[in-house]
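Peer 1: Sequence unavailable; structure follows:
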């Protein structure tokens, strides 16, 4: 625990905005909650609905059961697909079994899925910028036939590419990547393959970009940045990297209790943010813990306003 003197030491706390839930996460959680309301418990969810232990545990209390594969879902119960998206084979299999399913895939991920189909239909091979084994990458690869897409994670991967037809290429990216790293990889792709076709807009989602911009801003003056998020949350891990790159120390925590008192010794300015799947209640928890031990001078640093809302699937609005 953090021990303080009788007289609390003052520290500045810069809280990033935007932070926490994005519209896609908000929608995915609502879909599970409304499915439980509509069908009654239990409702099965294939893969963690979003990468956050607290959120998953709260939904379990309501009656959600989380499984990794469709085979684990019994007949006759509804199943929800996570916000990260699933390979095409998964809904097909659900239909074959006569399962009611709800797709909570983030609409911005679905947009990438549609682009993948369009590019392969046009006869192009897709270079996909992303992280191996991330559920979003697995889901996107599962939209097209085997062999129609190649994953690149680094600049070295780009240098090693040897496509059959360098003139028939397209690229897409995972939605939760580091904006700066991805620009470097895309630049390298465009330099090597001048005719490569890119998406009309940016694939990296607005929420990922916004949270990274806000972290850059607070990291300029903070000695330590606390990022609330899960160790398997791509967008949260990128926030840590962004803060470190600016020159701040950064730590990924899941809850307030993960804060090591040693991190705070001699620190006078702390930054605080949360990944796109971390609820605001966890931000409050960290603020409360710090306030118990320090005299907090809190300031919100807002870089942009977010007002994106995604529609719910048909049939759930009434629930």
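Peer 2: Done, it's in. The model shown is predicted, which means the values in this text are computed figures rather than measured ones.

Peer 1: going forward, measure contacts between C-alpha atoms and count neighbours the same way
Peer 2: Fine.

Peer 1: Downstream of the host helix or strand of residue 189, the next helix or strand is which one?
Peer 2: For residue 189, the element it lies in under DSSP states H and E is helix 179-192. Per DSSP H and E, the first helix or strand lying C-terminal to helix 179-192 is helix 206-219.

Peer 1: chain center to that following helix, what's the gap?
Peer 2: Computed by CA atoms, centre = their mean, to the nearest Å, the chain-centroid distance of helix 206-219 equals 13 Å.

Peer 1: Show me what it packs onto, helices and strands only.
Peer 2: Packing contacts for helix 206-219, counted by 3 or more CA pairs under 8 Å, 6 or more residues apart in numbering; DSSP states H and E, involve strand 9-17, helix 234-246, strand 269-274, strand 294-302.

Peer 1: for this structure, what's the longest helix?
Peer 2: When the chain is scanned for its longest helix (criterion: DSSP state H), the result is helix 23-39.

Peer 1: and the angle from that one to helix 206-219?
Peer 2: Calculated by axes from the mean of the first three to the mean of the last three CA atoms, to 10 degrees, helix 23-39 forms an angle of 130 degrees with helix 206-219.

Peer 1: Who are the packing partners of helix 23-39?
Peer 2: Looks like helix 23-39 contacts strand 43-46, helix 53-62 (3+ CA pairs under 8 Å, 6+ apart).

Peer 1: okay, the ones you listed in TSV with mean neighbour count and distance to residue 217 next?
Peer 2: Below are the helices and strands packed on helix 23-39 laid out as TSV (neighbours: other CA atoms under 10 Å; distance: least, CA to CA, whole Å):
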stretch	mean neighbour count	distance to residue 217
strand 43-46	24	36
helix 53-62	15	27
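
Peer 1: Could you point out which of the ones you listed sits nearest residue 313?
Peer 2: Within the helices and strands packed on helix 23-39, the stretch nearest residue 313 is strand 43-46; the backing value is 15.7 Å (CA to CA).

Peer 1: And here is the other one:
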């Protein structure tokens, strides 16, 4: 029985970003330097396949510093941590390595700088997301106000509308964030924003590729984890950009084939924490069922690379 033809549009850029690549490398280099176990506070990146692979090599994932022994190294995840966490580790004289993405660290520095200048902070982000928790935790509790939607802006209570600044989570929807920023500027004309937008290059680039790809596609799959903010945003962006059906999958086994019945064009992308091997697995699943023609939709070329911390580059 002959296979039905399918045009498969593959977004570029997709998958791993420089911050994720660096964070994974940090865990692997720590295991090489100090041996197993190495403790990691929170999932190093939001991807089960990656986390399980590192666990098999000897990484132990925990949610709090209290779960870590004093005599083993601990790594802080790419999402960043509140300032109290490294302070507690230092007090216990632990060896710790900070794998916070440098672009998230940039937001931390911005927040502290604005606070030092006497400005109250507003953060645009998702409540409970580890990056938001980490950024808000750079300042004393209650000093950072969180807004998640345009509607939230109308209800936020500030100390002084003339002394405000805002930062954002790095993995938000670019378009949604523009609307929230406009609402903040309308209500608080004196509010100070970042010198350069906080949403990271990788989030922006992956969303732009999806916008270019979505109108061509009957359906779209985003390879990523359900707790990955940037992956979930890609699903939303695909829907808003005109793709009739967008689905988030962790692996090829998660694909809902019934929902794809009758399609002739398919878009595939991946969140910044998803390795290329999982994307290839999904493409192969389509090759098994269809006569596939792959077309690349490239909107940017990425060549960003972040150095790992010096402690890992020095001999043991």
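Peer 2: Here it is on my side, so go on. Bear in mind that the values here come from a model prediction, so they are computed numbers and not experimental data.

Peer 1: still on that earlier bit, the helix holding residue 189 of structure 1: which residues count as buried?
Peer 2: The neighbour-count check on helix 179-192 of structure 1 (16 or more other CA atoms under 10 Å) flags 179, 182, 185-186, 188-189 as buried.

Peer 1: and what of stretch 277-288 of structure 1?
Peer 2: By 16+ other CA under 10 Å, the buried positions in stretch 277-288 of structure 1 come out as 277-279, 282-283, 286-287.

Peer 1: separation between the counterpart of residue 160 of structure 2 in structure 1 and residue 241 of structure 1?
Peer 2: In structure 1, residue 160 of structure 2 lines up with residue 165, judged by TM-score structural alignment. Residue 165 of structure 1 sits 35 Å away from residue 241 of structure 1, taking CA to CA, to the nearest Å as the criterion.

Peer 1: what about the two, which has more around it?
Peer 2: The neighbour comparison of residue 165 of structure 1 against residue 241 (other CA atoms under 10 Å) goes to residue 241, with 19 against 9.

Peer 1: and for stretch 227-237 of structure 2, what span of structure 1 is it aligned with?
Peer 2: Mapped onto structure 1 with TM-score structural alignment as the criterion, stretch 227-237 of structure 2 occupies residues 232-242.

Peer 1: Tell me the gap between that stretch and the middle of its chain.
Peer 2: 8 Å.

Peer 1: Show residues contacting that stretch.
Peer 2: With contact meaning CA atoms under 8 Å, 6 or more residues apart in numbering, stretch 232-242 of structure 1 is reached by 51-52, 176-178, 208, 211-212, 215-216, 225, 227-231, 250-252, 274-277.

Peer 1: ditto for stretch 265-280 of structure 2
Peer 2: 6-12, 14-17, 20, 45-47, 50, 202-203, 206, 210, 213-214, 216-225, 228, 230-231, 234, 250-252.

Peer 1: and the corresponding residue of structure 2 for residue 310 of structure 1, helix, strand or coil?
Peer 2: The alignment partner of residue 310 of structure 1 in structure 2, by TM-score structural alignment, is residue 306. Assigned by DSSP: H, G, I helix; E, B strand; the rest coil, the conformation of residue 306 of structure 2 is coil.

Peer 1: wait, residue 306 of structure 2 sits on residue 22?
Peer 2: Yes: using CA atoms under 8 Å, residue 306 of structure 2 is in contact with residue 22, at 6.3 Å.

Peer 1: Where does stretch 44-63 of structure 1 end up in structure 2?
Peer 2: With TM-score structural alignment as the criterion, stretch 44-63 of structure 1 aligns to 39-58.

Peer 1: ends of the matching stretch, how far apart?
Peer 2: 9 Å.

Peer 1: re earlier: between residue 306 and residue 22 of structure 2, which has more neighbouring residues?
Peer 2: Remark: of residue 306 of structure 2 and residue 22, residue 22 carries more neighbours, 22 against 14, as counted by other CA under 10 Å.

Peer 1: Now for residue 306 and residue 22 of structure 2: what residues contact both?
Peer 2: Counting by CA under 8 Å, 6+ apart, nothing touches both residue 306 of structure 2 and residue 22.

Peer 1: residues in contact with residue 267 of structure 1?
Peer 2: Neighbouring residues of residue 267 of structure 1 by CA under 8 Å, 6+ apart: 11, 223-224.

Peer 1: can we see that at 6 Å?
Peer 2: For residue 267 of structure 1, no residue meets the contact criterion (CA atoms under 6 Å, 6 or more residues apart in numbering).

Peer 1: Could you measure from the alignment partner in structure 2 of it over to residue 247 of structure 2?
Peer 2: Mapped onto structure 2 by TM-score structural alignment, residue 267 of structure 1 lines up with residue 263. Here the criterion is CA to CA. By it, residue 263 of structure 2 lies 14 Å from residue 247 of structure 2.

Peer 1: repeat for residue 254 of structure 2
Peer 2: For residue 254 of structure 2, the distance to residue 247 of structure 2 equals 10 Å [CA to CA].

Peer 1: With residue 187 of structure 2 instead?
Peer 2: Distance, residue 187 of structure 2 to residue 247 of structure 2, using CA to CA: 36 Å.

Peer 1: Aligned to residue 210 of structure 1, what sits in structure 2?
Peer 2: Using TM-score structural alignment as the criterion, residue 210 of structure 1 maps onto residue 205 of structure 2.

Peer 1: again, but for residue 295 of structure 1
Peer 2: Under TM-score structural alignment, residue 295 of structure 1 pairs with residue 291 in structure 2.

Peer 1: quick one: contacts for its match?
Peer 2: 3-6.

Peer 1: Over to residue 53 of structure 1?
Peer 2: So residue 53 of structure 1 contacts nothing (CA under 6 Å, 6+ apart).

Peer 1: Name the nearest residue to the equivalent of residue 189 of structure 1 over in structure 2, sequence neighbours excluded.
Peer 2: Under the alignment (TM-score structural alignment), residue 189 of structure 1 pairs with residue 184 of structure 2. Among residues not flanking residue 184 of structure 2 along the chain, residue 153 sits closest, at 6.2 Å (CA to CA, 6 or more residues apart in numbering).

Peer 1: cool, residue 219 of structure 2 as well?
Peer 2: In space, residue 219 of structure 2 is closest to residue 245, 4.7 Å off (CA to CA, 6+ apart).
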